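*Asks:* Dropping a prediction and its sequence here:
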Amino acid sequence: MGRLGADFWRLWSAAVVSRLGGGVASAGLPLLAASLTRDPRQVALVSVFAGLPWLLLALHTGALADRWDRRRTMWLCDLASALVMAGLALGVLVGAASLWVLCAAAFAAASISTLFDSAGQAALPSLVARDQLPAANSRLYTGTVLAGLFVGPPVGSWLFVAHPAVPFAVDAVSFVGSAALVFAIRSRFRAPESSGTGLTREIGDGVRWLWRHRRLRSLVVLLTVWNLTETAVLGVLVLYALERLQVPPSAYGLLLTGVAVGGVLGAAAAPRAERWMGTGPLIVVTVALTVLADVGLALTRSAVVAGLLLGVVGVAAFAFNVVSSSYRQSVVPDLLQGRVSSAYRFATWGIAPVGAALGGVVAAGAGLPAVFWGAAAVLAVAGLATARELLPARLAVDTPS
């Protein structure tokens, strides 16, 4: 396996800069929502709007990513995201940031992200060799976790206390930096020529290819349920921290560093762990760890214990992300990379608004711990249902069947 090229490291730097700003804003957004209302259903509404674009737009933006120059698409998306975050910062500064403004900003930012992420996922296999994908994804996830979850949220919490507009201004600046770095990439990532059959037909080609691939189909089912439970938890996590754990707002981001530390460890260790135990068994282990962590979060009232358990969640989630993304990128033809990736994310991320809404409803009706108990139970069932299909021998088969 050779060295990763300069263009990969430009892409890596862009992702890290962008995720640093996103991590700062990720702490500011729920804190701003919680400052407007303590109703868990309304707080979770911001997460609902952030998830809707993956349900409404992901299939179309994935097809566009297979039509357009992926490099140009990414830096234009970065500039558009910078405008959205700058607008939100201005709204907070002048006192016009209502809950619905937050929802609109979350929807707009996520809509742009559906196109950026599809283009970025499709571009990576053009930058590195197939056998380098696990290492490349490991470095990408490690860098973005450090920036977006370890550094960003604590800084974002502190900046929010200093002034609520600052986290969003910082995010806007980070998008400009990311755009400059993507623009500097020499490769153009121009997608193969379109078949000319129309956008709807091209979307259908990607969806059908994904559905016929049994291993990827099983991963879609598992990750869809996983994200359903995760977004249910994330939708009320700020209230869980403030009310059940009694964490002050300035320390909310610090609590999230547990996810960051675990995420770095999981992403860094994933390639070696995959070689040691195989892709399928590693996926099963990540699911089991997440179920156990959710049970622990339901039981504890200690911020320290919760931080450690969130670390376990981070280990599992990012180890899974590295191995599953590498597997998907290695088996999908370049012509279909954007469409298959978007179809995959349409299901797995499109479920996010449902999960966020469920989390708010369950927390309002049965209390915050019930969200974690429900997440553990549902994910355990999904893990058992898909475990047989995700055996190493089955994952080694890389053509639709």
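*Replies:* Happy to help now that I have it.

*Asks:* Only C-alpha atoms from now on, for both contacts and neighbour counts.
*Replies:* Will do.

*Asks:* Now do the contacts for the residue lying closest to Arg190 once chain neighbours are set aside.
*Replies:* Leaving out its chain neighbours, the residue that sits closest to Arg190 by CA to CA, 6 or more residues apart in numbering is Asp69, at 4.2 Å. By CA atoms under 8 Å, 6 or more residues apart in numbering, the contact set of Asp69 is Arg188, Phe189, Arg190, Ala191.

*Asks:* Also Thr37?
*Replies:* Residues near Thr37 by CA under 8 Å, 6+ apart: Val43.

*Asks:* what about 10 Å?
*Replies:* If you count contacts by CA atoms under 10 Å, 6 or more residues apart in numbering, Thr37 has them with Leu31, Val43, Leu99.

*Asks:* With Val323 instead?
*Replies:* 133-135, 137-138, 267, 270-271, 273-274, 278-280, 282-283.

*Asks:* neighbours around Val17, how many?
*Replies:* 24 (other CA atoms under 10 Å).

*Asks:* Hmm, it is touching Val173, no?
*Replies:* Yes - shown here, Val17 and Val173 form a contact pair, counting by CA atoms under 10 Å, at 9.4 Å.

*Asks:* also this one, for the comparison:
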Amino acid sequence: MTTSLGPGFWRIWATQTLSIIGSTVSGIGVAVHVYVTTGDARWLGYLTAVAAAPAVLVSPFLRRLDRVPRRSALIAGDCLAVTGPLAALLLVWLGQLELWHLVVASAATGVGNAVQSPALSAAVPAVLGNTHPQTLAKANSLFQLGPAAGIVLGPAIAAPLVAWQGLSAVLLLDVVTFAVAMAATVATPFADLPTESSGTGTGANAGTVTDDGSWRVALRWLRTDGRALVVLLVAIGVVNLCLAFFNVSILAVSLDVGGVSWAGLPIALGGLAMVAASLAAPLLGLARRPVRVAAASLGLTALGCVLAASRPSLLVVTLGVMVALAPMAVVNGGIATLFHTAVPTSMHGRVFALRSTIGRSLDPIGAALAGVVVAQVAGPAMAPGGALAGSMGRL
């Protein structure tokens, strides 16, 4: 079986990457607009929380991801995700946008992402036309370039674009890149891989499964052959809790130490490090030992978090973010490859939806908590006269 990536994959990958960049620019632009308008880090936490919450709330309704064609599910998720920025853009043009509108728009986008993310993950084998582990490792590593490129370009574009052209510019960019991705998805044929009763994965745990497309069958498989994946899902949830806290805190810290013009630099260079890690990931043996490589990468992420918090210097914060974010591209690619090869193909939609739900279930808590801690606990405590002014405050 060939391990090359076909033209259909490259078309979907390129346009989805472009759309992710547009969405990242939009999301960061909205966050910068809100923070500059309110001066309150709690609003950053609220926006992140309401965007992440739908991944938990919508999951029980996503069993149909395995009952419809992969392309149809992907189109539906994309259409739902664009409703938030499109509505916000119209309100800006009408001169009626208020802060709470952006919170509602973030929630609407979160609903779309809750559908689009597992739909795209489940569609990877159909876009490739095969389930060869080496091919999947290459494809999953490349798909990490989308978020990474978004992190590189998003802050670099969003902050100055909002400062110069206003919020409408970043929202319009999001809508236009969505339209490009939608056109490519409609034009690209997807392979007709098994999705009903005889789908099997390619890993040692996959086996042959009689699947009626229900949650009952998928959960029963996870309780038996897929028990190790459940443990991994819980671990991912804890990691994402910490990263949600980290992401909100870093944006606030970057704005404080670098100002609006330079606030995007740490995250942008962190994304550049993710791009490099995504390109190098296939060389690390993801197809052969994804868990071991992911575990080692998480250790580097923890080191980066400590480094970013060590000094109120834009240089130190930037280096810490680079060390923290680069390994996450390897972690995400390795885990996606593991799930593609271990989970029966007919269950990919439901299991990837469950993976997104558990993996992001603690995101809203981490994001909301980060905003409160930064604004009401850590900041005052380290300020002159605060409880930590003589210790952490000196840093």
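*Replies:* Alright, I've got the coordinates. Please read all numbers here as calculations on a predicted model, not as lab measurements.

*Asks:* Can you calculate the TM-score here?
*Replies:* Once the chains are laid over each other, their TM-score by TM-score structural alignment, normalised by the length of structure 2 reads 0.85; 364 aligned residues with a CA RMSD of 2.6 Å.

*Asks:* what range in structure 2 does stretch 351-358 of structure 1 sit on?
*Replies:* Mapped onto structure 2 using TM-score structural alignment, stretch 351-358 of structure 1 spans residues 362-369.

*Asks:* ok, and what's touching that stretch?
*Replies:* Here stretch 362-369 of structure 2 has contacts from 41-56, 236-249, 357, 360, 370, 373, using CA under 10 Å, 6+ apart.

*Asks:* so which of the contacts of Asp69 of structure 1 hold up in structure 2?
*Replies:* Comparing the contacts of Asp69 of structure 1 with structure 2 on both residues aligned by TM-score structural alignment, their matches' CA atoms under 8 Å, no contact is found in both.

*Asks:* May I see the ChimeraX selection of the buried members of those?
*Replies:* In ChimeraX syntax, the buried subset of the contacts of Asp69 of structure 1 is picked out as below (16 or more other CA atoms under 10 Å):
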select :189,190,191
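
*Asks:* With distance to Gly263 of structure 1 added, can I get the contacts of Asp69 of structure 1 in TSV?
*Replies:* Output for the contacts of Asp69 of structure 1, formatted as TSV (distance: CA to CA, whole Å):
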residue	distance to Gly263 of structure 1
Arg188	31
Phe189	29
Arg190	32
Ala191	31
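
*Asks:* List just the nearest of the contacts of Asp69 of structure 1 to Ile203 of structure 1.
*Replies:* For those, the residue nearest Ile203 of structure 1 by CA to CA is Ala191; the value is 15.0 Å.

*Asks:* In space, what's closest to that closest one - neighbours in sequence excluded?
*Replies:* In space, and not counting its chain neighbours, Ala191 of structure 1 is closest to Asp66: 5.4 Å by CA to CA, 6+ apart.

*Asks:* next one: Pro85 of structure 2
*Replies:* Leu171 (5.6 Å).

*Asks:* what's the residue mapped onto that neighbour from structure 1 in contact with, if anything?
*Replies:* By TM-score structural alignment, Leu171 of structure 2 lines up with Phe168 in structure 1. Applying CA under 10 Å, 6+ apart to Phe168 of structure 1 gives the contacts 21-22, 24-29, 82, 84-90, 92, 156, 159-160, 174.

*Asks:* if I look at Phe168 of structure 1, how far off is Ser98 of structure 1?
*Replies:* Separation of Phe168 of structure 1 from Ser98 of structure 1 (CA to CA, to the nearest Å) stands at 15 Å.

*Asks:* rewinding a little: adding secondary structure as columns, could you present the contacts of Asp69 of structure 1 in a markdown table?
*Replies:* What follows is the contacts of Asp69 of structure 1, written out as a markdown table (DSSP: H, G, I helix; E, B strand; the rest coil):
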| residue | secondary structure |
| --- | --- |
| Arg188 | coil |
| Phe189 | coil |
| Arg190 | strand |
| Ala191 | coil |
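
*Asks:* I'd say the residue nearest to Ala191 of structure 1 and Leu336 touch.
*Replies:* Yes - between Asp66 of structure 1 and Leu336 a contact is recorded at 6.9 Å, counting by CA under 10 Å.

*Asks:* related to what we said a few turns ago, got the contact list for the residue nearest to Ala191 of structure 1?
*Replies:* Asp66 of structure 1 neighbours (CA under 10 Å, 6+ apart): 118-119, 122-123, 189-194, 202, 334-340.

*Asks:* got it, and Ser249 of structure 2?
*Replies:* Ala41, Leu44, Gly45, Leu243, Leu255, Ala309, Ala367, Ala370, Gly371, Val373, Val374, Ala375.

*Asks:* In structure 1, what sits opposite it in the alignment?
*Replies:* Per TM-score structural alignment, Ser249 of structure 2 is aligned with Val236.

*Asks:* re earlier: top of the contacts of Thr37 of structure 1 by number of neighbours, please.
*Replies:* Val43 (29 neighbours).

*Asks:* distance of it from Val238 of structure 1?
*Replies:* Counting by CA to CA - Val43 of structure 1 and Val238 of structure 1 are separated by 9 Å.

*Asks:* anything in contact with each of the two?
*Replies:* With CA under 10 Å, 6+ apart, Val43 of structure 1 and Val238 have common neighbours Pro30, Leu31, Ala33, Ala34.

*Asks:* Could you measure from the match of Leu171 of structure 2 over to Val101 of structure 1?
*Replies:* 13 Å.

*Asks:* Alright, calling it a day.
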